[in-house]
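K.L.:
Mind folding the following:
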Amino acid sequence: MSPALPPALKTLMPPVQTAQVNGIEMAYYEAGPKDGPAIVLCHGFPETAFSWRNQIPALAAAGYRVIAPDQRGYGLTRGPEAVADYDMAHLTGDLVGLLDHLGLEKAVFCGHDWGGFVVWQMPLTHPDRCAGVIGLNTPFLPRYPAEPISLFRQIYGPDMYIVWFQTPEEPDRVLADDVAKTMAFFMRKPAALREAGEKKEGGSSFAFAQALAAYDPATDANQFLSAEEMAVFVALFEHSGFTGGINWYRNFTRNWENGADLPTRIDHIPCLMIMAEKDAVLPPSMADKMGDHVSDLEKVLVTDSGHWTQQEQPDAVNGHIIDWMRRRFPA
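P.N.:
Coordinates of the predicted model:
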């Protein structure tokens, strides 16, 4: 059963649509001319398609066909129970299925945070369906030299959130215990999120479980969303829970194993990397060596933005995307 949709979801987004895609029913939002170049916007964690509410109308007005799905396990898109059904093969397969449903041969794929990892896989796994890639905060990274969870535990400590997310059930329950508190903790201004990721008294970096336990939203002046916008995220995660999104993280090792034979470079596909100056999770320095692996690459920096770039600095993000799209994919 779908939740009662908060007013801001209806007023700030196009009407929700659904499609039978790759074994699931996917919710998505669409705007712009049907004959315009297509761009698919892929959100991260913990977000939904609603995080693109400021990009959808701007891109549509510029002549582009914009599609923003609630990805597998998020928002109004229900996900399966098996953890393995959230691996990269399924996530990229969902996007291919969405193109098939819409009758599209190709699209530009734009992804933020976890959505960025997915869209950077599209030219490696489905190059015939990928016209271009835009990474927002998330750079293209070569395959890890060793099993990634062991690396994260060694570098960041046992309580680092990605390591913690490997624990069955506990993270799901902790985040869902008070959804309003959880979303307020994550959706904060750059300095607050950076502080939450810092190592405390010899502990782990990005130990979000401990930071969330100590967090008091009543004393927090670092929110950047309006009350109406926050209400949408809270309602959607109260509906979906966090297990689907956490299951993406539980496939880090499986994705690493299955990616051993994938190409190591992206050639002949236009790519744009949009970095955020104050992102503590995905800092601009992570994109320093992208040119070694991506042949057709442009890089731009959004100043005074933390991790939630398309929501913190929507005008800057819209400007960079539209400028690049107009030069590489004229409407």
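
K.L.:
going forward, measure contacts and count neighbours with C-alpha atoms only.
P.N.:
Will do.

K.L.:
secondary structure class for the residue nearest in space to the middle of the chain?
P.N.:
Nearest to the mean C-alpha position of the chain, by CA atoms, centre = their mean, lies Gly44 at 1.9 Å. Classification of Gly44 by DSSP: H, G, I helix; E, B strand; the rest coil places it in coil.

K.L.:
Same question for Glu25.
P.N.:
With three-state DSSP as the criterion, Glu25 reads strand.

K.L.:
hang on, isn't the residue nearest to the centre of the chain packed against His112?
P.N.:
Yes: contact criterion CA atoms under 8 Å: Gly44 and His112 qualify, at 5.5 Å.

K.L.:
related to what we said a few turns ago, what about the residue nearest to the centre of the chain, distance to Gly135?
P.N.:
Noted for Gly44: a distance of 11 Å to Gly135, by CA to CA, to the nearest Å.

K.L.:
Now the common contact residues for these two.
P.N.:
Overlap between the neighbourhoods of Gly44 and Gly135 consists of Gly111, His112, Gly116, taking contacts as CA atoms under 8 Å, 6 or more residues apart in numbering.

K.L.:
After the one helix or strand the first one maps to, heading C-terminal, what element do we hit next?
P.N.:
By that I understand Gly111. Element membership for Gly111, per DSSP states H and E: strand 107-112. Scanning forward in sequence from strand 107-112, with DSSP H and E defining helices and strands, the next element found is helix 114-125.

K.L.:
Give me the distance between that following helix and the centre of its chain.
P.N.:
Counting by CA atoms, centre = their mean, to the nearest Å, helix 114-125 is centred 11 Å from the centre of its parent chain.

K.L.:
neighbours around Ala227, how many?
P.N.:
Using other CA atoms under 10 Å, Ala227 is surrounded by 10 other residues.

K.L.:
Next, the second sequence, to be compared with the first:
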Amino acid sequence: MIDNGNGLSMHVLEAGFETPDRPCIVLLHGFPELAYSWRKIMGPLADAGFHVIAPDQRGYGRTTGAPASFDADLDDFAFPNLVRDVLGLVSALGYRSVASVIGHDFGSPVAAWCALIRPDVFASVVMMSAPFAGPPVFAFNTAQGDGRLARVDITASLMADAVAALASLDPPRKHYQWYYSGPQANDDMRHAPQGIAAFLRAYYHVKSADWTGNQPHPLASVTADQLALLPTYYVMHADATMPQTVAEHMPSAEAIAACPWLSDQELDVYAREYARTGFQGGLNWYRCGTDARHSAALRTWSGRTIDVPSCFIAGSSDWGVYQRPGDFEAMRVLACRDFRAAHLIEGAGHWVQQEQPRTVVSRILRFLRRDAPAI
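P.N.:
You can find the predicted model right below:
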């Protein structure tokens, strides 16, 4: 456990710590995951010469110090404070700079914000599964009435309108991020009728390449009709909980036994931790994302870009690449000034570093050795 100087005692997994003076890599997990989600790639990255650290992030697992209730102060879970968590951790471990910060799922935008806010510390960034479109921006030159030069953050506004319009579809739908932001989601999942282990098994399965229904493609526009093309684990039926949604796709006993990337023993690590802690710590992150007040606060960095070398990795069967129309393109063209590569890995869905760890390690090392500067 490491005191990160920002109110947390952080549970951290490490590899490659035996040899001093190695360059450091920080791995940031997403939801509903843990530092344990990086178990398949930490050893190979350490074998390649790095000190690899993977914390349970704020509100997750065995990291303590963050109230995980629904009435917690959401400022604690906003991106600037999550960056402070990571900065404090690497400082406590004796690093003034790290070779790369790598984030998956909700860890991806945290990694991106680390690189954007503190490029002097985070020398490169790898975003996985969730594209980063850049900070929300202020409208430009509106005082002069020059609409041609106005640059506004219309995607967020369109997304909010499209999400609201989902309720008017037949049958009515709802967006999972807004469901996760509600007061009932934690109890729904912590007390899933099928049990936490079975709930998580179905959840991990349906978002993986093992579920043949995952055939992702870019959406044409930010509208309710287009969002409704997303699988129900993203755009749910209005009257369904998440455990009910994924229960329809529970894999057979034979499929579970044959799953090469998530054994029952590995699944049990997640199930035991979430049975102990609940899900609210991670859900508070979503509440920041759907709260306009927190989005507005991020305009402090309006116009800022990620200037350190960057790349993107995802599974070719991952709908997360396209769930916010336009973000993938904005990441490559607008948000990152030194974007090196986008890798969509065959045979992987959303849990790419668990489903195809060897390929993920290969792509990370190729990026670090050939593209990112030595530090």
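
K.L.:
Using ChimeraX, make a named selection holding only the buried ones among the shared contacts of Gly44 and Gly135 of the first structure.
P.N.:
To isolate the buried subset of those in ChimeraX, counting by 16 or more other CA atoms under 10 Å, use the following:
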select :111,112,116
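
K.L.:
can the shared contacts of Gly44 and Gly135 of the first structure go into JSON lines with extra columns for distance to Phe224 of the first structure?
P.N.:
Compiled in JSON lines, those are given as follows (distance: CA to CA, whole Å):
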{"residue": "Gly111", "distance to Phe224 of the first structure": "21"}
{"residue": "His112", "distance to Phe224 of the first structure": "18"}
{"residue": "Gly116", "distance to Phe224 of the first structure": "22"}
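
K.L.:
Let me know the closest of the shared contacts of Gly44 and Gly135 of the first structure to Ala146 of the first structure.
P.N.:
Of all these, the one sitting nearest Ala146 of the first structure is Gly116; the distance, using CA to CA, is 21.1 Å.

K.L.:
which residue lines up with the closest one in the second structure?
P.N.:
Residue correspondence to the second structure (TM-score structural alignment): Gly116 of the first structure is matched to Ser108.

K.L.:
what about that match, distance to Ser129 of the second structure?
P.N.:
Relative to Ser129 of the second structure, Ser108 of the second structure is positioned 7 Å away (criterion: CA to CA).

K.L.:
And Met10 of the second structure, by the same measure?
P.N.:
24 Å.

K.L.:
Those two - which one has more neighbours?
P.N.:
Under the neighbour definition other CA under 10 Å, Met10 of the second structure and Ser129 were set side by side, and Ser129 has more, 28 against 24.

K.L.:
surely that one meets Ser317?
P.N.:
No: applying CA under 8 Å as the test, Ser129 of the second structure and Ser317 come out as separate, 10.3 Å apart.

K.L.:
Which neighbours do those two have in common?
P.N.:
Contact with both Ser129 of the second structure and Ser317 is made by residues His350, according to CA under 8 Å, 6+ apart.

K.L.:
Alignment lookup: Ser305 of the first structure to the second structure.
P.N.:
For Ser305 of the first structure, the aligned position in the second structure is occupied by Ala348, per TM-score structural alignment.

K.L.:
Does its match touch Gln356 like I think?
P.N.:
Yes: under the criterion of CA under 8 Å, Ala348 of the second structure lies in contact with Gln356, with a separation of 6.1 Å.

K.L.:
Pick out whichever of the two has more residues nearby.
P.N.:
In this comparison of Ala348 of the second structure against Gln356, neighbours counted by other CA under 10 Å, the higher total goes to Ala348 at 23 against 20.

K.L.:
any idea how far the more buried one is from His51 of the second structure?
P.N.:
Distance from Ala348 of the second structure to His51 of the second structure, by CA to CA: 26 Å.

K.L.:
thinking again about what came up before, if you count contacts, what does the strand holding Gly111 of the first structure end up packed against?
P.N.:
Packed against strand 107-112 of the first structure by the contact rule (3 or more CA pairs under 8 Å, 6 or more residues apart in numbering; DSSP states H and E) you find strand 38-42, helix 114-125, strand 130-136.

K.L.:
Switch those over to TSV; also include distance to Asp87 of the first structure.
P.N.:
As requested, these are arranged in TSV below (distance: least, CA to CA, whole Å):
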stretch	distance to Asp87 of the first structure
strand 38-42	15
helix 114-125	10
strand 130-136	19
